[in-house]
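Visitor: No letters, just coordinates:
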């Protein structure tokens, strides 16, 4: 029987999405499950509960297969991706030793007080790895537990074990892992592992995107509904899969993701060293082996839309439901009536501090009697996009690349206000993916390559690529945004840094 379908799993911070696509890239069926909120054990910490991600996958599969009318045995392969930088700690009995530490967790900053100071001779990326290492934190703060760690895993590495019973992971989910990105391999030098507090034996076996990691076990089949024996294929980090799903695989193509983390990735066919010391961007291995992404990001990007909905839009859900809309769509419709620049209300979207702005806090600036909820919502979106543009300009200046084509996707791309604002701020036509679930589509493309449906990624993208809608920049809007970026965003943190530090000290 010919195989008709491929599956993409996107295990994110706030939810899991499991989508069945046909081999032309058309979405056949989708299942979703929300994750419980992250647990903040203390200020700056963020963990998932033990089984949140696995339960999320099982619940999303329940949702998926309650709707799917086809034959599950016609699924050729499953592509697995997940959030980057979230770390699992597993003991000899293959059980988790503690709650998985989220990529949003800041406890790694405590490493600085326990590790030897950096030296000029230290490779900047290796310096970053030893400082970011959750294992180094464990050895200092929980040495007994650290001594029991059998495996140190990414989210896909742990989820893969649940699906096929082996510890295999993808090289291209490399945040916090000892991956030599230029060589597309783990570091050969044992010193890198030692500085991270790791042993090689504590890692999964790493493979490239498009390679089979394992096959669905009978137990996993019973829990998920996937056919027993179906191959599970390596993908990349979730953002890199989004770039692939958008069809951006050539040098200079760029993609903006509007998810929990909002970022712009630009594709490079030659290795792009990142600016760790300049703190402007990171380089990631792409979904297509032998290519790279330079990424400028806002850690709490379109997460802020969820924050706004949950905290400042109380009561709207009922109104939206009567109109057959989501609360976010209702807010977006309100925002469309507000002029560019939100009549002087500016949002600085620093709800999470960053390397180069350790005292940063989010701000709404410029309130007056005209401003209502719609102004705040539009200003929030404008602030996210303008901050991303400032970071992108800094990154492109450092790496000497320019954007040849800009695409956008992710859940936030359902917002007409957001996509038009991107076009206006970046002053370039923007191609919006008709299929917003670009991460799952990217995973499905990897699955199709791994199953041998297509001989390479180029042909897979050509066959499974999607249609786009183009948004054209409006010159008057761009002029407003450019002035705000030049005269407000570029100075806001420097001007307010001392005050922000005072606030933190007073209210600690």
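Guide: Noted; the coordinates are in hand. Bear in mind that the values here come from a model prediction, so they are computed numbers and not experimental data. Numbers count the residues shown, from 1 in each chain.
Visitor: hey, let's count contacts and neighbours off CA atoms from now on
Guide: Fine.
Visitor: mind checking the SS state of residue 3?
Guide: Classification of residue 3 into helix, strand or coil gives coil, according to DSSP: H, G, I helix; E, B strand; the rest coil.
Visitor: Could you list the buried residues of stretch 24-32?
Guide: Counting neighbours by 16 or more other C-alpha atoms under 10 Å, one finds that the buried residues in stretch 24-32 are 24-25, 27-32.
Visitor: Correction: the previous question concerned stretch 208-222.
Guide: Along stretch 208-222, these residues count as buried under the neighbour rule (16+ other C-alpha under 10 Å): 208-217, 220-221.
Visitor: repeat for stretch 105-115
Guide: 105-108, 111.
Visitor: any idea which of those is closest to residue 337?
Guide: If you rank the buried residues of stretch 105-115 by distance to residue 337 using C-alpha to C-alpha, residue 105 comes first, at 37.2 Å.
Visitor: check contacts around that closest one.
Guide: Residues in contact with residue 105 (C-alpha atoms under 8 Å, 6 or more residues apart in numbering) are 44-47.
Visitor: okay, the buried residues of stretch 24-32 in JSON lines with distance to residue 259 and secondary structure next?
Guide: Compiled in JSON lines, these are given as follows (distance: C-alpha to C-alpha, whole Å; DSSP: H, G, I helix; E, B strand; the rest coil):
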{"residue": "24", "distance to residue 259": "25", "secondary structure": "coil"}
{"residue": "25", "distance to residue 259": "21", "secondary structure": "coil"}
{"residue": "27", "distance to residue 259": "20", "secondary structure": "strand"}
{"residue": "28", "distance to residue 259": "22", "secondary structure": "strand"}
{"residue": "29", "distance to residue 259": "21", "secondary structure": "strand"}
{"residue": "30", "distance to residue 259": "18", "secondary structure": "strand"}
{"residue": "31", "distance to residue 259": "18", "secondary structure": "strand"}
{"residue": "32", "distance to residue 259": "15", "secondary structure": "strand"}
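Visitor: next up, a second structure to put side by side with the first:
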């Protein structure tokens, strides 16, 4: 069932407000956000939608669900103007959205089948095929990333092998936010930050990779043109204007993949400042002025939505979700605040308790689907508070793995900015600061990908001359949490112990997976 809620800011009656509209087509919801020329959020609305799981490990959504959520969210976001007798002039629209998920369209622009989502893991055989066909050197020199189940190219090969009748109908391959643009304008296009997540895009040259397309026998004709993230990529059609409640001809810019757009919204557009996201999963993202691709590609290297920039990114698959698991399983009925308050009273290291947060396998740096969660050092002396601290510290250690890989690539942040649910917790922020040894700040407007998409729209329509000008005018940090020197030293020792656990258990993870195969 679709559910909607909105957050509004009062404005004076009869005002004329020039604004931009940012839309984030996420996995579980679409968020629409109206942002004024001063960067203030006028109104926002979020509409939820379901995920279909036809089989274990599969995850699908019909793209029409995203469009329906978009129309409802945009109309709700525009209601503030009606309530206040005000007139909102939407100067441009920016789009953000979930990465990798595949939209298959036929020659009439109709959806062929539900989209395969980024968290769908049916494509392991296709990932092996890509590795065997393209090779490590070929991948490293072009797309810059390992073939993982979540990426788009393996999904395309799965369609060809398992649904050849649907593959024969395929004329256009789109990503989620680009499908929303197609429904808004009738135009097909994408931009570098989302294209980089397909495994078909040359991240250095910022064009579709002829080498990879040839190796995988994929016709480049199914891929859309690639425009800049702030470039106008279409205008709102008459039909879409009626559904959305915004004027015909409103420009739509290229936008950005969710991580890149979120980074723009946090002002993470140049080197030196790293974005740390603690949501269901955890990510660390650090911009770079050149594409830095590790020898074994154990970090993601993607194009940024900021012009002529790239970013390195590491992912911990279980972050906030690990704490949610603990609460729902061991601490039923307790709030997160009560859990973290108890954890804060325990000593660093939880009296010798470590946690590997691999509850659904792990992405960075191990790329190991068999890895599983571990409490190491558990004894009768440990309480729920110790377990909570161990979970939070374990997630932060997992994210530090990515920071250490970035440092090996010659890039290192001097400060961090936090987003996601964990950014509202002092316990999370202090632990991240101490484990990383860096100050961490929150931002005054934590609007995520929708806010970043709105800023890209503001650049595209001329409200700001550049991304630097937009960030300087609109993005400001809020509270800053400094690391504690004594805690840094303690965590350095504990992190060393944490890092020794995975190599010791790797073979056992695989053996246990074989023993329990078919029991899910």
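Guide: All right, it came through fine. Bear in mind the structure is a predicted one, so any value in this text is a computation, not a measurement.
Visitor: and the contacts of residue 105 of structure 1, which are buried?
Guide: Of the members of those, the ones counted as buried by neighbours, 16+ other C-alpha under 10 Å, are 45-47.
Visitor: which residues of structure 2 does stretch 214-234 of structure 1 align to?
Guide: Stretch 214-234 of structure 1 corresponds to residues 234-254 of structure 2 when matched by TM-score structural alignment.
Visitor: and residue 390 of structure 1, what pairs with it in structure 2?
Guide: With TM-score structural alignment as the criterion, residue 390 of structure 1 pairs with residue 401.
Visitor: Equivalent analysis for residue 501 of structure 1, please.
Guide: Residue 501 of structure 1 maps onto residue 510 in structure 2 when the alignment is built from TM-score structural alignment.
Visitor: ok, now which ones touch that match?
Guide: 370-371.
Visitor: Make sure it is indeed in a strand.
Guide: No - checked against three-state DSSP, residue 510 of structure 2 lies outside a strand; its state is helix.
Visitor: From residue 154 of structure 2, how far out is the residue lying farthest from the centre of structure 2?
Guide: Among the C-alpha atoms of structure 2, the one most distant from their mean position (C-alpha atoms, centre = their mean) is that of residue 380, at 38.9 Å. Distance from residue 380 of structure 2 to residue 154 of structure 2, counting by C-alpha to C-alpha, to the nearest Å: 47 Å.
Visitor: Same check on residue 178 of structure 2?
Guide: For residue 178 of structure 2, the distance to residue 154 of structure 2 under the criterion C-alpha to C-alpha works out to 19 Å.
Visitor: cool, and residue 25 of structure 2?
Guide: 22 Å.
Visitor: again, but for residue 106 of structure 2
Guide: Per C-alpha to C-alpha, residue 106 of structure 2 is found 19 Å from residue 154 of structure 2.
Visitor: repeat for residue 28 of structure 2
Guide: Counting by C-alpha to C-alpha, the gap from residue 28 of structure 2 to residue 154 of structure 2 is 22 Å.
Visitor: cool, residue 100 of structure 2 as well?
Guide: According to C-alpha to C-alpha, residue 100 of structure 2 stands 10 Å off from residue 154 of structure 2.
Visitor: Kindly report the same for residue 129 of structure 2.
Guide: Per C-alpha to C-alpha, residue 129 of structure 2 is found 9 Å from residue 154 of structure 2.
Visitor: go on, residue 435 of structure 2?
Guide: As it turns out, when the distance is counted by C-alpha to C-alpha, residue 435 of structure 2 lies 36 Å from residue 154 of structure 2.
Visitor: For the contacts of residue 105 of structure 1, give me JSON lines that also has secondary structure and distance to residue 458 of structure 1.
Guide: Rendered in JSON lines, the data for the contacts of residue 105 of structure 1 read as follows (DSSP: H, G, I helix; E, B strand; the rest coil; distance: C-alpha to C-alpha, whole Å):
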{"residue": "44", "secondary structure": "coil", "distance to residue 458 of structure 1": "42"}
{"residue": "45", "secondary structure": "coil", "distance to residue 458 of structure 1": "41"}
{"residue": "46", "secondary structure": "coil", "distance to residue 458 of structure 1": "38"}
{"residue": "47", "secondary structure": "strand", "distance to residue 458 of structure 1": "37"}
